[in-house]
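A.B. asks: this is the structure alone, sequence omitted:
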């Protein structure tokens, strides 16, 4: 997708993201299992506020939170989309060649994993990570449903253009 931009570009450069229709996905019936982050108290408070704002559906997939249950994690589509709030700063953010996208005013760093893309917010007072399974290898559309709650609840950090 041409929306990938190095973070070294001026902050005014942001990617336009086309929302792609996601085909219906069947549920496997098994809850995903994820590691629950352990952020500092101030960051955990942002995550608790985010937890209250998260939508019931993302990209047409119903909410199905991973195990163990926590206000710091959420999921949709039985592990197709998994959010973790308060994760540590990814090492990849130090890479000047790291790729990023901007979705509805929220900036994300993109990492490819064997299971699908992983995106982590940048320039916010805590890091929010969204893992997408392989069906989203070329579709970051689910971020459109998550950007507004993140923008409302996780304040901007160092970026003056963070909205």
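C.D. replies: Received it, and whenever you're ready, just let me know what you need. On a predicted model such as this, the values are computed, not experimentally measured, just so you know. Residues are numbered from 1 along each chain as shown.
A.B. asks: use CA for all of it now, contacts and neighbours both
C.D. replies: Noted.
A.B. asks: can you name the helix or strand that the most centrally placed residue in the chain falls in?
C.D. replies: Centroid-nearest residue in the chain: residue 130, 3.2 Å away (criterion: C-alpha atoms, centre = their mean). For residue 130, the host element (DSSP states H and E) is strand 127-132.
A.B. asks: likewise for residue 39?
C.D. replies: Going by DSSP H and E, residue 39 is not part of any helix or strand.
A.B. asks: contact partners for it?
C.D. replies: For residue 39, the contacting residues are 86, 87, 88, by C-alpha atoms under 8 Å, 6 or more residues apart in numbering.
A.B. asks: how about the strands in this protein?
C.D. replies: Applying DSSP state E to the chain gives strands spanning 5-6, 57-58, 61-62, 73-76, 81-87, 99-103, 106-113, 116-121, 127-132.
A.B. asks: show me the contact partners of the strand holding residue 130.
C.D. replies: 80-89, 115-121.
A.B. asks: and for stretch 92-107?
C.D. replies: 3-8, 14-17, 108-111, 121-123, 143-144, 147-148, 150-151, 162-163.
A.B. asks: the residue lying closest to residue 114 once chain neighbours are set aside: how many residues sit nearby?
C.D. replies: Spatially, and ignoring its direct neighbours in sequence, residue 114 is nearest to residue 134 (8.0 Å; C-alpha to C-alpha, 6 or more residues apart in numbering). Applying other C-alpha atoms under 10 Å, we find 15 residues neighbouring residue 134.
A.B. asks: so who does residue 134 touch?
C.D. replies: 114, 115, 116, 117.
A.B. asks: which single one of those residues is nearest to residue 42?
C.D. replies: residue 117 (27.8 Å; C-alpha to C-alpha).
A.B. asks: quick check: the closest one touching residue 135?
C.D. replies: No. Contact criterion C-alpha atoms under 8 Å: residue 117 and residue 135 do not qualify, at 9.4 Å.
A.B. asks: let's bring in a second model and compare:
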């Protein structure tokens, strides 16, 4: 199987891809994260997303990272961290970038050094980033759980 998948990856192939992702090491609980600084219009979308986010993701309770912000959220003491309004990742310009689809939301996959995978939404009016620790490197549940809120609060850019 090729290690590179283009955008528009079918759902079945996305599931296989998620099963082949390898995590490196677990991140520490209770993470401190950098708060994005999006333009005002994008920040408003992120605030709307914050209101839609679930209390649990992949069975983990919400426990937001520090510093507190409507632009960041977390579940499971840093196992799953969401940042809204992040800059467009450089990797999105790479025609070999890997992508997955979860419940109608497209995500670009990046493998981070020293941690689990990072996913950034594509084709939305602001970028939403979800970082998972290695426990979720083979599990699409967090992205599936976050898809409905992202679809509701962050409209497509197409």
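C.D. replies: Okay, I see it. These numbers were taken from a predicted model, which means no experiment stands behind them.
A.B. asks: which of the contacts of residue 134 of the first structure are also in contact in the second structure?
C.D. replies: Checking the contacts of residue 134 of the first structure against the second structure (both residues aligned by TM-score structural alignment, their matches' C-alpha atoms under 8 Å), the contacts still present are 115, 116, 117.
A.B. asks: what do we get in the second structure for the last one?
C.D. replies: Pointing back at residue 117 of the first structure there. Aligning on TM-score structural alignment places residue 117 of the first structure opposite residue 117 in the second structure.
A.B. asks: from residue 16 of the second structure, how far out is the residue with the largest distance to the centre of the second structure?
C.D. replies: Ranked by distance from the centre of the second structure (C-alpha atoms, centre = their mean), the top residue is residue 1, with 24.1 Å. When C-alpha to C-alpha, to the nearest Å is applied, the distance between residue 1 of the second structure and residue 16 of the second structure equals 10 Å.
A.B. asks: and for residue 29 of the second structure?
C.D. replies: As judged by C-alpha to C-alpha, residue 29 of the second structure and residue 16 of the second structure stand 28 Å apart.
A.B. asks: just to revisit the earlier point, if you count surrounding residues, which of residue 117 and residue 135 of the first structure has more?
C.D. replies: A count of neighbours by other C-alpha under 10 Å puts residue 117 above the other of residue 117 of the first structure and residue 135, at 20 against 14.
A.B. asks: ignoring the adjacent residues along the chain, who's closest to that one?
C.D. replies: Using C-alpha to C-alpha, 6+ apart, the closest residue to residue 117 of the first structure is residue 132 (5.4 Å).
A.B. asks: how about residue 138 of the second structure?
C.D. replies: According to C-alpha to C-alpha, 6+ apart, the nearest residue to residue 138 of the second structure is residue 19 (4.7 Å).
A.B. asks: my guess is that neighbour meets residue 139, correct?
C.D. replies: Yes. Between residue 19 of the second structure and residue 139 there is a contact at 7.2 Å, judged by C-alpha under 8 Å.
A.B. asks: shared neighbours of these two, anything?
C.D. replies: With C-alpha under 8 Å, 6+ apart, residue 19 of the second structure and residue 139 have no common neighbours.
A.B. asks: now for residue 120 of the first structure: which residues touch it?
C.D. replies: 90, 108, 109, 110, 127, 128, 129, 130.
A.B. asks: now the fourth one: how far from residue 98 of the first structure?
C.D. replies: What it means is residue 110 of the first structure. For residue 110 of the first structure relative to residue 98 of the first structure (C-alpha to C-alpha), the value is 7 Å.
A.B. asks: just the helices in the second structure please.
C.D. replies: 11-20, 40-52, 141-153 (DSSP state H).
A.B. asks: how much does the last one stray from the first structure?
C.D. replies: I take that to be helix 141-153 of the second structure. Here the mean offset of helix 141-153 of the second structure against the first structure after fitting is 0.5 Å, by mean C-alpha distance after the TM-score superposition for the first structure.
A.B. asks: got the contact list for that helix?
C.D. replies: Residues contacting helix 141-153 of the second structure (C-alpha under 8 Å, 6+ apart): 45-46, 48-49, 52-54, 57-58, 80, 102-105, 130, 136.
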